[in-house]
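A.B. asks: Predicted structure and sequence below. I'll ask about it afterward.
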Amino acid sequence: MTPAAPEKTQYETKDSGERAEYASGMQPEPDEDHAAAVVFNLLAAETTAYRIALKTKSTEQVS
């Protein structure tokens, strides 16, 4: 089992995704699929949040 990601990763992922989407809107490139990038960033953020919740839940059960 892979250890859960630290909390700051969740925020770094969201921040980097927001910066990338903002920058891409400033200079649109027709060969990039921005919808796919948005979906990827959302899935990464939700996966990280889920892993943090699992880690928190398992920590609470031990205490």
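C.D. replies: Sure thing, it's come through.

A.B. asks: from here on, contacts and neighbour counts on C-alpha atoms
C.D. replies: OK.

A.B. asks: Excluding chain neighbours, give the residue nearest to Leu42 in space.
C.D. replies: Lys14 (7.9 Å; Cα to Cα, 6 or more residues apart in numbering).

A.B. asks: Next up, a structure to set beside the first:
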Amino acid sequence: MSIPVAPIGRIIKEAGAERVSEDAKKELNAYVVAQAETIAKEAIKYAAMAKRKTVKADDIELAIKNL
């Protein structure tokens, strides 16, 4: 799974960078995807504990707080 690299580049530029290398975009992309997967897995556990198949925003928020 991956997030398109262009939006990652825009995020870095919006943070103040004048120019961004492709390697920098790819590195941040890999980190963001890994963190998102970790959060998603934790949120799925909270949804399951609540006997739901649907992951809700509250599950995501709880997962972020508890990681």
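C.D. replies: Perfect, I can see it now. Keep in mind that this is a model prediction, so the values were computed, not measured.

A.B. asks: TM-score of the superposed pair?
C.D. replies: Overlay of the two chains. TM-score (TM-score structural alignment, normalised by the length of structure 1): 0.47; 39 aligned residues with a Cα RMSD of 2.1 Å.

A.B. asks: ok, back up a step: and the residue nearest to Leu42 of structure 1, helix, strand or coil?
C.D. replies: Under DSSP: H, G, I helix; E, B strand; the rest coil, Lys14 of structure 1 falls in the helix class.

A.B. asks: Tell me who's in contact with it.
C.D. replies: 41-42, 45 (Cα atoms under 8 Å, 6 or more residues apart in numbering).

A.B. asks: Can you select the buried ones among those for me in ChimeraX?
C.D. replies: This is how ChimeraX selects the buried members of the contacts of Lys14 of structure 1, with burial counted by 16 or more other Cα atoms under 10 Å:
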select :41,45
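
A.B. asks: taking the contacts of Lys14 of structure 1 one by one, which sit in helices?
C.D. replies: Counted as lying in helices by DSSP state H, out of the contacts of Lys14 of structure 1, are 41-42, 45.
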